[in-house]
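[1] the sequence and its predicted three-dimensional model are supplied below.
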Amino acid sequence: MSCWLCCLLVVSLCLPVDAIGQDGTDKPKSGEKEVKKPADDAAIEQVKGYIAAQTKAGKINKKVPTWKTRLPKFPDVKFTPSKNYSWNLKTNKGNISIKLLPKTAPKHCANFLYLTELGFFDSLKFHRVITGFMAQGGCPLGNGTGNPGFRFSGEYDSNVRHTKGGLLSMANAGQGTDGSQFFITFKATPWLDGKHTIFGEVTEGMETVRALENSGSPRGTPREPLSIEKAWITVN
């Protein structure tokens, strides 16, 4: 099997599509702050309203231990064209800020606004980190086989390609299986174009991305625990 095909398979989730379930920390560097998301952004307020309604209806119940695998699908979100939306991660290796690309992948960006507002990513780990390739996380089960309870199709733009490191892209087990698992590239990965949706780009914290890579391995098993301590959205 050629090297590029092995890498492609590694990004995909571990189990076949029909087998996917439905249902000593380093502190941030000096000067890094968690900026709270503004309460007056229309997209954020829309997501918060949807979560409140779904919670009231009993479809979201965070008291259930497995709530991260039993979520209803994200709502359609109207992003403000003049604003920039960033997905921020506080990891045990430092902070990362990623500019989302709602014009390119509005559904994927809406999904991450929704999951982040729920606190879905908090305390999840990077379960697969392949040196020279990518860091993968976002699995609610922590082993690469889980999803949030829903799946959806990819969004592809021929002008947005896996041309460099620091790109946020969606992991999947084939067409129509995007959920919550994502990966951040360490270098250009052109063989993934048209198969994995790019929906963000690192704007701050590439040193943290490199720290994640340095704790990875050729086979993907991290050499030490790598986790997301907190995720949040900023808008400006």
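    Sure thing, it's come through.
[2] C-alpha from now on. contacts and neighbour counts both.
    Noted.
[3] buried stuff in the longest helix belonging to the chain?
    Using DSSP state H, we find that the single longest helix of the chain is helix 42-56. Neighbour-count burial for helix 42-56, counted by 16 or more other Cα atoms under 10 Å, picks out 43-44, 46-48, 50-51.
[4] and those residues as TSV, adding distance to residue 207?
    Below are those laid out as TSV (distance: Cα to Cα, whole Å):
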residue	distance to residue 207
43	30
44	29
46	34
47	31
48	32
50	36
51	34
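[5] of the residues you listed, closest to residue 111?
    Distance ranking of those against residue 111, using Cα to Cα, places residue 47 first at 9.5 Å.
[6] put this next to the previous one:
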Amino acid sequence: MALLAGGAMAQSGGQSGDWRTVAPENLWVIDTAKGRILVELEPRAAPNHVERIRTLTNQGFYDGLKFHRVIPNFMAQTGDPQGTGAGGSELPDLKGEFTFRRGRDSGFAPVENSGPGLRGIMGSIPVVTQPDAQMFVTADFKTSAQGLFCPGVAGMARAGSPDSANSQFYLMMGQNDNLNGAYTVFGRVVQGLDVVSALKA
């Protein structure tokens, strides 16, 4: 796995024909036996988790690790040097970043306004958030938001404690609302979702 110095294109959350360039520092390349996966990291949603991914990638920690847990139509998980799901890096565990503060400059594109919260896209990740009008009554002029677990989302795996994420992560193949607000979303696949779906343990 590597952080790519070049750029890539990702579809914007707005109109279907809108494309934008992914910032090179946020483009994560995962090469597998099935093909290449490009993930756009989203430091605004999970700065500490994104920094951990960058650090471990630059150290070569993920090189040669297999996807040890693959559940069809759900997710594919890797990041354990033991290959059992019990291992991690020597770095300290991370505090969960299940929610984040979203400002007006976040580039949020609303998609749906049904149920609790406003759903849309920020960068490439799907989020649910309070409406912008709520920003006028908060001290920091921001609203609360959280990532949503649907196909292509990159999330950080953890043990039972909410603050136990370390090195393991998973790429979603399907939607799972039970993970929303309980696990950290740190990015989303912008190319290679077909590769994710083809992964085997």
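    Sure, I can see it. Remember, it's a predicted structure, so these values are computed and weren't measured experimentally.
[7] on that earlier part again, which elements pack onto the next helix-or-strand element following the longest helix of structure 1?
    Remark: after helix 42-56 of structure 1, the chain's next helix or strand is strand 85-91, criterion DSSP states H and E. Counting contacts by 3 or more Cα pairs under 8 Å, 6 or more residues apart in numbering; DSSP states H and E, strand 85-91 of structure 1 packs against strand 94-100, strand 228-235.
[8] angle of strand 85-91 of structure 1 against helix 42-56?
    Inter-element angle recorded for strand 85-91 of structure 1 and helix 42-56: 60 degrees (by axes from the mean of the first three to the mean of the last three Cα atoms, to 10 degrees).
[9] mind checking how far strand 85-91 of structure 1 is from the chain centre?
    10 Å (Cα atoms, centre = their mean, to the nearest Å).
[10] one more: stretch 168-180 of structure 2?
    In terms of Cα atoms, centre = their mean, the centre of stretch 168-180 of structure 2 is found 9 Å from the chain centre.
[11] counterpart of residue 36 of structure 2 in structure 1?
    Matched to structure 1 by TM-score structural alignment, residue 36 of structure 2 sits across from residue 95.
[12] that match: neighbouring residues, count only.
    Using other Cα atoms under 10 Å, residue 95 of structure 1 has 25 neighbouring residues.
[13] tally of neighbours for residue 73 of structure 2?
    13.
[14] residues in contact with whichever residue in structure 1 pairs up with residue 46 of structure 2?
    Aligned by TM-score structural alignment, residue 46 of structure 2 pairs with residue 105 of structure 1. Going by Cα atoms under 8 Å, 6 or more residues apart in numbering, residue 105 of structure 1 touches 155-156, 197-199.
[15] and the longest helix anywhere in structure 2, what's buried?
    In structure 2, taking DSSP H as the definition, the longest helix is helix 47-59. The neighbour-count criterion (16+ other Cα under 10 Å) identifies 48-50, 52-54, 56-57 as the buried residues of helix 47-59 of structure 2.
[16] over in structure 2, tell me which residue corresponds to residue 169 of structure 1.
    So residue 169 of structure 1 corresponds to residue 155, using TM-score structural alignment.
[17] no no, residue 115 of structure 1
    That one, residue 115 of structure 1, aligns with residue 56 by TM-score structural alignment.
[18] structure 2: helices as residue ranges?
    Ranges of helices within structure 2 are 47-59, 193-198, based on DSSP H.
[19] compare these and give me the one nearest residue 159 of structure 2.
    Going by Cα to Cα, the one of the helices of structure 2 nearest residue 159 of structure 2 is helix 47-59, 15.3 Å.
[20] after superposition, how close is the closest one to structure 1?
    Here the mean offset of helix 47-59 of structure 2 against structure 1 after fitting is 0.5 Å, by mean Cα distance after the TM-score superposition for structure 1.
[21] taking the centroid of structure 1, which residue is nearest it?
    Compute the mean C-alpha point of structure 1, and by Cα atoms, centre = their mean the closest residue is residue 182, 4.0 Å away.
[22] show the contacting residues for that one.
    Residue 182 of structure 1 makes contact with 136-138, 168-171, according to Cα under 8 Å, 6+ apart.
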